[in-house]
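Enquirer: predicted model follows, preceded by the sequence.
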Amino acid sequence: MADLRKYSRAFVTEFIELYRELPSLWMVKSKDYSNRDLKSQSYEILVGKFEEVEPYADRDFVIKKIKNMRDVWRRQHEKIEKSLKSGMAVEDIPTPSLWYYDLLNFLKDQETTRSSITNIKIGNKDRVRCEIKIQFML
């Protein structure tokens, strides 16, 4: 889990809002997503923000925090999506326990599913076409 408990909610909210304003770091369909210089500048902005509470913060530190936040958010999101697809009654659908879940909802359409071929032998078949969920992180 992204150990954000030691930071104030106000700080984490500001950090997530700043991250949202830097689509070169999370919007995979943007042309800026492939721009290394722009990404470096964006990470420096986030590092500067984190240095307000962690003087030793660097790019790797920030990347790890973002990855952890996104992983926790994704698990909650998948749980909710699975419940919605199951035909569960609205009142039975789990509510997210993650307090910043709604702040990260801008990431919803950044996950894509694509078809792939696996080399795992299943029965008499050598190759099997399967769906693999690809998650773009950084």
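Expert: Right, received. Where do you want to start? Residues are numbered from 1 along each chain as shown.
Enquirer: drop to CA atoms for contacts and neighbour counts, all remaining ones
Expert: OK.
Enquirer: can you tell me which helices and strands the helix or strand hosting residue 42 packs against?
Expert: Using DSSP states H and E, residue 42 falls within helix 36-50. Applying 3 or more C-alpha pairs under 8 Å, 6 or more residues apart in numbering; DSSP states H and E, one finds that helix 36-50 contacts helix 9-20, helix 59-85.
Enquirer: which one in this structure is furthest away from the centre?
Expert: Distance from the centre of the chain peaks at residue 124, with 37.8 Å (C-alpha atoms, centre = their mean).
Enquirer: want to compare, so here's the second one:
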Amino acid sequence: MVKFVKTVKRITFSDEKIIELIELYRENECLWNIKSAEYKNNIKRKAAITDIAKNLFVKEEIIKKKITSIRSTYLMEKKKILDSHKTGSGTDDLYSPLVPLYEHMTFLNDVIIARKTKSNLESQIIEEKKKINENMIIYDINQMRRKKNILKHINKRSRREPRATKPTTIRRSGKRIFR
């Protein structure tokens, strides 16, 4: 049995070609502006990708992958910048993007909102607190059960023992015995 392996030829873009791609991408708001009505029009989006591919003489799949790659790189650089501002670093320690294309992608600032992430440490602390709370609840339930069992036992004993009433007298061989 012969297996055919699809080989993908890696195409590298020069900085000039990437800048041209970014400019074409910016012109086609239907591809990136989620606030635009055209953004939801899949036919228009497909046509825009086709036009960009024709202008750059590259296949559509490669354009889609390259746009995804450029956006991801832009988001990573943006996150690094924001993180460096949050740390309270001095102006000398602030991160400046190493990617020369960062400035060309700033038009995405209005539409790309970085998601908040949780660190592993925060999630571990939250999980530990949940476990502690669960254990405390289980402990409280067990304590309530013990108290309930003790009360049941006390009630059973009190039922078996006669209640205190007036002493009764019994005569045996002429002597009175109080009970």
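Expert: Sure, I can see it. Just so you know, these numbers come straight off a predicted model, no measurement behind them.
Enquirer: got a TM-score for the two of them?
Expert: With the length set by TM-score structural alignment, normalised by the length of the first structure, the two chains reach a TM-score of 0.71; 112 aligned residues with a C-alpha RMSD of 2.4 Å.
Enquirer: what about residue 41 of the first structure, neighbour count?
Expert: 13 (other C-alpha atoms under 10 Å).
Enquirer: return the residue of the second structure aligned against it.
Expert: Using TM-score structural alignment, the partner of residue 41 of the first structure in the second structure is residue 47.
Enquirer: ditto for residue 18 of the first structure
Expert: Matched across to the second structure, residue 18 of the first structure falls on residue 24, judged by TM-score structural alignment.
Enquirer: burial of that match, as a residue count?
Expert: Residues near residue 24 of the second structure, counting by other C-alpha under 10 Å, number 18.
Enquirer: contacting residues for it?
Expert: residue 52 (C-alpha atoms under 8 Å, 6 or more residues apart in numbering).
Enquirer: ok, 10 Å please
Expert: 18, 48, 49, 51, 52, 53, 55, 56 (C-alpha atoms under 10 Å, 6 or more residues apart in numbering).
Enquirer: could you look up the SS state of residue 133 of the first structure?
Expert: What DSSP: H, G, I helix; E, B strand; the rest coil gives for residue 133 of the first structure is strand.
Enquirer: touching, it and residue 113? I think so.
Expert: Yes. Between residue 133 of the first structure and residue 113 there is a contact at 4.5 Å, judged by C-alpha atoms under 10 Å.
Enquirer: surely residue 115 of the first structure is in a strand?
Expert: Yes. Counting by three-state DSSP, one finds residue 115 of the first structure located in a strand.
Enquirer: tell me the spacing between residue 15 of the first structure and residue 130 of the first structure.
Expert: 37 Å (C-alpha to C-alpha, to the nearest Å).
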